[in-house]
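Predicted model and sequence below, questions to follow.
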Amino acid sequence: MISRLFLFASLLLPQLFVAQTKSAAPVTKSQFVENLLNQMTIDEKIGQLNLPSAGDIVTGAAQNADIASKIKNGLVGGLFNIKSVAKIKEIQSIAVQKSRLKIPLLFGMDVIHGYETTFPIPLGLSATFNLEAIERSARIAAIEASADGINWTFSPMVDISRDPRWGRISEGSGEDPYLGSKIAAAMVKGYQGSDLRDPRTILACVKHFALYGAPEAGREYNTVDMSRIRMYNDYFPPYKAAIDAGVATVMASFNEVDGVPATANKWLMTDVLRKQWGFNGFVVTDYTGINEMTEHGIGNLQTVSALALKAGVQMDMVGEGFINTLKKSLEEGKITQNDIDQAVRLILNAKYDLGLFEDPYKYCNEKRAKTEIFTPEHRAEAVKIAEESFVLLKNNNQVLPLNPKQRIALVGPLANNAVNMAGTWSVATKQERSITLIDGLRTFSSTITYAKGSNLDHDPAFEERATMFGKSLNRDSRTAEELIKEAIEISKNADVIVAALGESAEMSGESSSRTNLEIPLAQKELLRELKKLNKPIVLVLFTGRPLVLTEEIELADTILNVWFPGSEAGTAIANTLFGKSNPSGKLTATFPRNVGQVPIYYAAKNTGRPLGNKEGKFEKFKSNYLDVRNEPLFPFGYGLSYSTFEYKNISASKTAFKTNEEVEIRVDVKNSSKIDGSEVVQLYIRDVVGSVTRPLRELKGFQKIALKAGEAKTVTFKISTEDLKFYNSDLNFVAEPGTFEVYVGGNSDATLKVQIQLLP
């Protein structure tokens, strides 16, 4: 029988040779794509490289929209910023019924941490240290997005960031390349599954390639400049992990790399990505990334478009540099026909892999749209995952968990605000459906009293910038004194005060860099006045980045960092505050004592004059500050629990091993409390002597274990030569014989240690 693919091709591609006999051998993907490519005009080829935004297209008007004429003429390869089966089906029908070659479109969207069922922001997801949960969140996001017509997401964002001034730290997995790599692979697997022809999978797009998370001064879109040895050891690993996991597409970053913008950087896009790592998908620019290279100062639109194509970029997002200049560049000999053909070939391959040539409407199933989005099952998963993301930073005198019989005063600008619960980059979330903190608390207690207490910030202009995209905090016109007075009045008769403070959703994310990492002053002043009541204070901290909490750690008895938990925020937070769930999250980005310590991260290298273990001490002619101690407020991997855990009896199965052998590291972990809980057991190594300087510690393993009250387990890690490898000064990936220190504990300051030796 002739397959549906060939039947579709014979109907829609009239000049394509398709075997008509039962005995004919089926054509391969390569043959199909080459046959189609040979029929395309130069305009149609360049059209496949064009990715405009759908803008304000509405159902019923799409046929007459300006974009429709471009689709009919074969000048569009895909669209993004559009959702719903009805809209997408209507637009897809223009491509497959009214264009000459009937080539289906890709439909993309920023599905970053969930679709309508929204999970914690990615920095919060990473704090779970639960790869299965993170993969499930991406799987659910793919199910929901694909049910609504989307077949491509611009996620995962895997940029390593060690500078919390940069707002997009909220979108990544923190500061560590090992953890970031594990999460990158899990996200790709969650989105793409094992077979892209499954209609519940979508194309993933790893971004932003490369080094986007290290801008100078923490300022968005700014210059990035680093050595290649740092690139390969610290910043490249998560991108490569996504490639190794089979990610279908890559997005170029805005920044320059070695003085050349990434979008035109052939070393990056061809030498590293394709020749070294073997990537065989296509590369898309970021939003107007080609056009913006003129501001970098490397040429006009025609010049930079040609540079991008020749560097190895295949699709132009929004800028239309390709569609407006490549034909001229071809005529002038600045690019070749092969440059264009290879780019088109890769995009057609992706459409083939998705099964769009066989069924261009495979993502337009109205039944799925009605039954597979924002389901009770998905929402229940969102609650569980959010609970795992919360990081308990302090819990003096076991103020938490709360007792439902306690009289609770709830204050703060984030206590009763649904639209900020999902955080940044939650474009598909129906924000008004998100569960607020006050609603969550009321499911446990009827004694809740509430007052806003303060605005986000004293400055209304700042608040407007920090509450964009409809995420208003409904600024109160009363004075700061009046707002605080109301909060004090309701708190006087309370047994405990819950203060919901921190950032708004859009205080972190793209174009949300900050030079002040503290909670806004209006909220600080509220907390200071509440402290005077001498009541227990629980600070529920909303944030998309590490914050400076040196004052808050003194004012609050308890600090529960909830990031931005997603659409089920209130339920998850209330479950945790009342002890229905037990915090188990761990920080994946270091919290500094002040902004002057930035960049700060655990995997630092030693200086020739280290301060050593003299914590909090100043010593002249050593590497320290005059005004603040070296160590952070909270280190990487830190997080408390309602349970307490004891580590002891670390051991190695052998003290010396050869290249082809493994060493088992064992440690006993006990829940020494009366509360069941989960702990993230973390393993770090130090390469004591190397041909190049090595970090003081590097995460090389973690396990999340559940322990009943009083229960103990022996946790085992395996270390192989692969875990000891790094890129040397020649950029060779090597493991050098020598001594390694292995630390195991509950954060990066772990003290239990054993030594092992890799033999020559």
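Right, received. Where do you want to start?

contacts and neighbour counts: CA atoms only from here.
Noted.

Mind listing what's buried along stretch 749-760?
Going by neighbour count (16 or more other CA atoms under 10 Å), the buried part of stretch 749-760 is 749-750, 752-758.

Run through who's touching it.
Here stretch 749-760 makes contact (CA atoms under 8 Å, 6 or more residues apart in numbering) with 635, 647-648, 650-652, 654-659, 721, 736-745.

In ChimeraX, select just the buried ones from those.
To isolate the buried subset of the contacts of stretch 749-760 in ChimeraX, counting by 16+ other CA under 10 Å, use the following:
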select :635,647,650,651,652,656,657,721,736,737,739,740,741,742,743,744,745
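
Which ones among the contacts of stretch 749-760 lie within strands?
647-648, 650-652, 656-657, 738-745 (DSSP state E).

tell me the two of these that are most distant?
Greatest spatial distance among these (CA to CA): 647 and 738, at 26.8 Å.

Residue 718 contacts residue 661, doesn't it?
No: assessed by CA atoms under 8 Å, residue 718 is found out of contact with residue 661, at 10.1 Å.

who's more crowded, these two?
Neighbour totals were compared for residue 718 and residue 661, and residue 718 leads with 14 against 11 (other CA atoms under 10 Å).

try this one side by side with the last:
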Amino acid sequence: MSASTCGGCKSGQYLCPSDQQTCVDGADSYHLCPNLKGTHLDAILTVEERVDYVIAHTSLDEQVAQLSNNAPAIPHLGIPMYQWLNDDVHGVGHAGPNATILPNGCGMEATWSKEEARLSTNGAGITIYGPNLNLVRDPRWGRGQETFGECPGLTGELVVSWVTGAQANKPREALGPDGGPLLSGLCCKHFAAYDQNKAVEFSANVSARSMWETYMPAFQRCVVEAQATHVMCSYNSLLGEPTCGNEDLLTDILRDQWNFTGFVVSDYDAWTAMQGYLSDSMVDVAAQGLNAGLDQEGGGTEAIDNITIAISQGKTTTEKVETAFRRSLRIRIRLGMFDPPGEVPYDSIDESALQSAENIEVNRAAALASMTLLKNDNQALPLVPENSSSIAVIGVQATMAGLLVGNYAEQAADNNWGDSVLAAIEARLDADVAYAPGCATSDCNSTLGFEEALKVSQNAETIIVMLGLAANSMGGEVDGPSDEREGHDRTAIKLPGFQGELVKELRAASPGKKLIGVLLHGGTLALGNAKEQLDGILTAWYPGIEGANAIAATLFGDSNPAGRSASTWYRSTSVLPDAWLEGSMDESDGNGITYRFIKDQSVVDFPFGWGLSYTTFHYSDLTVEKNVKQIDPCESITLSVTVANVRDLDGEEVVQVYLKLPDATVETTLVRLVSFKRVMIKSGDSARVGLKIMPQAMAVIYDDEESDPYNDTRHMESGLLQLFVGGGQPGYVDTQHVEVDVTDTALLSSCDIGGA
């Protein structure tokens, strides 16, 4: 039946996309639609055959128009418009009231759990601008909260799980379950060396060593192992050339070295932002981006609107346009967007299921897994109160549920942000709890509320004080300026405003009482005297809409914390290297940038990898598989260690392996994480934990003044490997160690090992 003759399809009927006229009896009758065979709508054809059909049946103008993140419809082919823009820092950022907001990147990193990363992104959305793979080189960076921390190794491991969990593909496989459509398409961003606020004006003048020791490994794993569908180039320049117009980066590395077949999208208006840097002419800028390997304009269409002019002037070609369109079209087909209804996983998901009981449980599990216990003097935690009257909660943050979600969490006005911390504590105790805001606003810019806070705490045996930062750039519940966000870096890392003074006065007025600090933040903080004045410190990061319940469960012992910090906590702003603010990328500046280069441990309050438990773990019997003492340069190493839970409480331990290279002939890290595993061990039990270390985790970079930073010169070098195993970094916690010799030196890319 023709829709044009009957005025549209009847209720229950399905309008065939092949001609936009024929109606069939529901989606189950899709196969009866005319003109399916041999077209892009024919699911029997290969991806490339379907792409070829669309290319052959579209004009140059139609193809150019598709090079936008707001791709218009192509009506004569039955191709609907598609909006690629979906930020996903911790759930879909541009979402409606049913969105499930997970812990922010800083919270997910603290789980140190590949399984948690995989579960938490399953079913996140169709195409997503995430994850953020940039590394935190300085805690002041406003976007650090979005990332997985300061370690390339940890970031790479979590990214593979995050991306494959969302896309539902296996590592190194481009399709979804049983060779079918992907569940979603993920984006590795921001490529590359992007970690500063003044990003458009900033040129990352990196060495070959910094490029391949720090910036490239996680992106390579995202592209090669996780098979992410797209990559986002960043606002900054790299070695003086904007990344979105950098052929060495977008073609030589991505396409030629890593065999990337997805598409590259610019950060929002980053393509047009090249005007004035590459050229004053937008026609030149449009051509430069396309020629370099940029496929899609993020933001508006000002750049792509000039592409046909650039072609007419001989500055680019129709073949470049076709190639760029092929890359994004290929992803739409891999996602099943043109497949029969009912055969695509996301077709059957009802919007109301997005905040279902099952998804809420995944959210809560992720929030619980991220809870990180920094201090617990005299077993101040967990709390086991005899009655609710013995507890006081201080801090305006305790009543602001929106503060728990962090950055990039734009929601509908009627969104349920979840419970506040105060409400969750009262629900846990089934009683009202004494409360005072302490400060009028979350940034605590005055002491006007101190008197009430001291009065409320007088009758309490335990005082819980909420501290930390506020961050939300997209409509969340922040009662003043955000402390950290995109476009705003902190100038100092101390507790905001008078928060430190509030802790000091509470401590002075409450001698002998338990004083527990709960922190909300992304970037790490210098706690100053509050570190000593607080008996217990629990950091919750930005834990999402189930964060309040996770905080309450952890405070009262319903859950044993096992989060580990993925960033260093410095003692003060003064110990941070000024080089970061000046644009230097030298990791060895000053005291060293990140845990891998810190020369003086006295500048650290809590190290990378730090986190306590309510139970105690004992390590013993560290061995190398088959008692190997020497390995060839392309070989991996497998360690085994026994970890025993020696107290009467079940708990999870994060077993960490660190490497030192005393025989390295080139400059390299002082220490680095090379493997880890989060394991549950019952009270009184022990587990034999195996940990594999790949050659790429142990490599050094051969770099001199003649080295091309775009050339991967990672080598597995002959000499001694010192491996330390424990619940944290050597020098901060007790560890066991073994030594293994590498017999020879080899270029890593010559080894048949895959990955990054």
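On my side now, so go ahead. Predicted model, so just to flag it, every value in this text is computed and none were measured.

What TM-score do the two superposed chains give?
The TM-score (TM-score structural alignment, normalised by the length of structure 2) is 0.82; 664 aligned residues with a CA RMSD of 3.2 Å.

can I get the buried residues of stretch 749-760 of structure 1 in JSON lines with distance to residue 396 of structure 1 and secondary structure?
As requested, the buried residues of stretch 749-760 of structure 1 are exported to JSON lines (distance: CA to CA, whole Å; DSSP: H, G, I helix; E, B strand; the rest coil):
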{"residue": "749", "distance to residue 396 of structure 1": "21", "secondary structure": "coil"}
{"residue": "750", "distance to residue 396 of structure 1": "22", "secondary structure": "coil"}
{"residue": "752", "distance to residue 396 of structure 1": "25", "secondary structure": "strand"}
{"residue": "753", "distance to residue 396 of structure 1": "29", "secondary structure": "strand"}
{"residue": "754", "distance to residue 396 of structure 1": "32", "secondary structure": "strand"}
{"residue": "755", "distance to residue 396 of structure 1": "36", "secondary structure": "strand"}
{"residue": "756", "distance to residue 396 of structure 1": "38", "secondary structure": "strand"}
{"residue": "757", "distance to residue 396 of structure 1": "42", "secondary structure": "strand"}
{"residue": "758", "distance to residue 396 of structure 1": "44", "secondary structure": "strand"}
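
ok, of those residues, which one's closest to residue 241 of structure 1?
residue 758 (25.3 Å).

For residue 206 of structure 1, see how far away that closest one is.
In this view, residue 758 of structure 1 and residue 206 of structure 1 are 35 Å apart by CA to CA, to the nearest Å.

ditto for residue 567 of structure 1
24 Å.

Compare these two (neighbour count), which wins?
residue 567 (35 against 31).

Counterpart of that one over in structure 2?
With TM-score structural alignment defining the correspondence, residue 567 of structure 1 maps onto residue 545 in structure 2.

Name the nearest residue to its match, ignoring sequence neighbours.
Leaving aside its chain neighbours, residue 545 of structure 2 sits nearest to residue 418 (4.7 Å; criterion: CA to CA, 6 or more residues apart in numbering).

Map that neighbour onto structure 1.
In structure 1, residue 418 of structure 2 lands on residue 434 (TM-score structural alignment).

Equivalent analysis for residue 163 of structure 2, please.
Checking TM-score structural alignment: residue 163 of structure 2 goes with residue 188.

Summarise which helices and strands the helix or strand hosting its match is packed against.
Counting by DSSP states H and E, the element that carries residue 188 of structure 1 is helix 177-192. Here helix 177-192 of structure 1 touches helix 131-147, helix 237-244, strand 698-707, going by 3 or more CA pairs under 8 Å, 6 or more residues apart in numbering; DSSP states H and E.

how far apart are that helix and its match in structure 2?
Taken over the aligned residues, the distance from helix 177-192 of structure 1 to structure 2 averages 0.9 Å (mean CA distance after the TM-score superposition for structure 1).

Show residues contacting that helix.
Helix 177-192 of structure 1 is contacted by residues 126, 131-132, 134-142, 156-158, 160, 173-174, 201-204, 233-242, 244-247, 699-700 when judged by CA under 8 Å, 6+ apart.

That one: how far from the chain's middle?
10 Å (CA atoms, centre = their mean, to the nearest Å).

so after it, what's the next helix or strand?
Next element after helix 177-192 of structure 1 (DSSP H and E): strand 205-209.

can you list the residues that contact that following strand?
So strand 205-209 of structure 1 is contacted by 152-159, 239, 242, 247-254, 262 (CA under 8 Å, 6+ apart).

buried sites along that strand?
Here strand 205-209 of structure 1 shows 205-209 as buried, counting by 16+ other CA under 10 Å.

ok, now which ones touch the aligned partner of residue 700 of structure 1 in structure 2?
Correspondence of residue 700 of structure 1 to structure 2, assessed by TM-score structural alignment: residue 674. Residues in contact with residue 674 of structure 2, defined by CA under 8 Å, 6+ apart, are 153, 657-659, 693-694, 697-698.
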